[in-house]
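**Student:** have a look at this fold, sequence not included:
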């Protein structure tokens, strides 16, 4: 009996020594406290501190750098509970130089059924002009242009959404035409290599 108690005490002492040794190899790093959409500024309330092993902390933003990340923007969609890595942040606000953010009201059936999310690459196809037809009898529409989703509103009573999209300034005429006359949006895949 005394022998068993002695073994248990020795095991506890060794276990505590290992735990203390592991804790001394930890450091405070930043983890997302809540979701932050691509292009949105990161605030101090968006992150929290957790202690992780030094090996894991090498890939994360350390707590001492928290003041420097406030005001930077999310370089991708950031999710609550994820480690905050330096590559997750960008200094450039959205829109940047030579860019516009334009709102497009999209009727049901004119955007993918899965919906749109911030940072989605899309192609915007201006709706055909119902009052103008070409010699072949088909309706003409404006020029298609690429864009990136910044923000999406919840559906309204008619099921329509408003998508704020980031566009290059050079596509502004086609984008304004799509905003005024309606548009169809296609979700794009990753670029081909």
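**Tutor:** Thanks, I have the structure now. Since this is a predicted model, take the numbers as computed values, not measurements.
**Student:** contacts and neighbour counts: CA atoms only from here.
**Tutor:** OK.
**Student:** could you count how many residues lie near residue 7?
**Tutor:** Residue 7 has 12 neighbouring residues, counting by other Cα atoms under 10 Å.
**Student:** how near is it to residue 13?
**Tutor:** 10 Å (Cα to Cα, to the nearest Å).
**Student:** check residue 32 too.
**Tutor:** From residue 32 across to residue 13, the span is 36 Å (Cα to Cα).
**Student:** who has more neighbours, the two?
**Tutor:** Between residue 32 and residue 13, residue 32 has the larger neighbour count (other Cα under 10 Å), namely 19 against 12.
**Student:** the more buried one and residue 49: what is the separation?
**Tutor:** Distance, residue 32 to residue 49, by Cα to Cα: 9 Å.
**Student:** structure B:
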């Protein structure tokens, strides 16, 4: 019994020595654009996201799709129901393992990088990559922002039918099937 208690206590102490990074939702944002009728482009966002980053570089970011914000209430509802189908697929998730050089930067330094990972959206998972600038603002604050948009394709994630349904209900001639995505995320220990 004593040996098991010592092993358990050691495990708890060693895991607490490695602080996990947590996404600061108030300092983070995720935007995407849509283009309708071949010439009207609008910027939208998600109002909520969460995430964690381990000291080993394991990154996970989750986006509740019900937090989509297009600045038009009926369009938000239509996107939730017809495009994202949030009752079946409530969350989008991006996961990756970051290279050690991004985590081991000195405070006050920045580095451009391509971050490759997997995006799970609408019941499908596919590889995606983001061109980012990673900045270590302090020993306890890490920030990453896109330096170029990444195109997310409706076909890749089974969203083409939802886009077409939105186009029909809004009486539009077209809505593009690729959405440029940008973000800025801040993690704190």
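**Tutor:** Nice, thanks for sending it over. Keep in mind that this is a model prediction, so the values were computed, not measured.
**Student:** where does the TM-score land?
**Tutor:** Once superposed, chain against chain, the TM-score is 0.28 (TM-score structural alignment, normalised by the length of structure 2); 88 aligned residues with a Cα RMSD of 5.2 Å.
**Student:** buried residues, the longest helix along structure 2. List them.
**Tutor:** If you go by DSSP state H, structure 2 has its longest helix at helix 2-17. For helix 2-17 of structure 2, the neighbour count (16 or more other Cα atoms under 10 Å) marks no residue as buried.
**Student:** elements contacting that helix?
**Tutor:** With contacts taken as 3 or more Cα pairs under 8 Å, 6 or more residues apart in numbering; DSSP states H and E, helix 2-17 of structure 2 sits against no other helix or strand.
**Student:** residues making contact with that helix?
**Tutor:** Helix 2-17 of structure 2 is contacted by no other residue when judged by Cα atoms under 8 Å, 6 or more residues apart in numbering.
**Student:** C-terminal to that helix, what's the next element?
**Tutor:** Next along the chain after helix 2-17 of structure 2, taking DSSP states H and E as the criterion, comes strand 21-23.
**Student:** and the helix or strand following that next one, what's buried?
**Tutor:** Counting by DSSP H and E, the next helix or strand C-terminal to strand 21-23 of structure 2 is strand 29-36. For strand 29-36 of structure 2, a neighbour-count test (16+ other Cα under 10 Å) marks 29-35 as buried.
**Student:** next one: stretch 52-59 of structure 1
**Tutor:** 52, 54, 57.
**Student:** with distance to residue 151 of structure 1 and secondary structure added, can I get the residues you listed in a markdown table?
**Tutor:** Converted to a markdown table, these look like this (distance: Cα to Cα, whole Å; DSSP: H, G, I helix; E, B strand; the rest coil):
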| residue | distance to residue 151 of structure 1 | secondary structure |
| --- | --- | --- |
| 52 | 33 | strand |
| 54 | 36 | helix |
| 57 | 31 | helix |
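**Student:** possible to save those residues as TSV with distance to residue 164 of structure 1?
**Tutor:** Converted to TSV, the buried residues of stretch 52-59 of structure 1 look like this (distance: Cα to Cα, whole Å):
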residue	distance to residue 164 of structure 1
52	38
54	40
57	35
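**Student:** ranges for the helices of structure 2?
**Tutor:** 2-17, 73-78, 100-103, 160-170.
**Student:** what comes up buried for the shortest one?
**Tutor:** Put plainly, it is helix 100-103 of structure 2. Neighbour-count burial for helix 100-103 of structure 2, counted by 16+ other Cα under 10 Å, picks out 102-103.
**Student:** I'd guessed residue 78 of structure 2 sits against residue 166; true?
**Tutor:** Yes. Here residue 78 of structure 2 reaches residue 166: they are 7.1 Å apart, a contact under Cα atoms under 8 Å.
**Student:** quick check: the residue nearest to residue 120 of structure 2 when sequence neighbours are not counted vs residue 9 of structure 2, distance?
**Tutor:** The shortest distance from residue 120 of structure 2 to any non-neighbouring residue, by Cα to Cα, 6 or more residues apart in numbering, is to residue 93 (5.1 Å). Residue 93 of structure 2 sits 33 Å away from residue 9 of structure 2, taking Cα to Cα as the criterion.
**Student:** re earlier: how about a markdown table for the helices of structure 2, with distance to residue 41 of structure 2 added?
**Tutor:** Output for the helices of structure 2, formatted as a markdown table (distance: least, Cα to Cα, whole Å):
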| stretch | distance to residue 41 of structure 2 |
| --- | --- |
| helix 2-17 | 47 |
| helix 73-78 | 15 |
| helix 100-103 | 34 |
| helix 160-170 | 14 |
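**Student:** got the buried residues of strand 29-36 of structure 2 as a markdown table, with distance to residue 124 of structure 2 columns?
**Tutor:** Below are the buried residues of strand 29-36 of structure 2 laid out as a markdown table (distance: Cα to Cα, whole Å):
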| residue | distance to residue 124 of structure 2 |
| --- | --- |
| 29 | 23 |
| 30 | 20 |
| 31 | 21 |
| 32 | 19 |
| 33 | 21 |
| 34 | 21 |
| 35 | 23 |
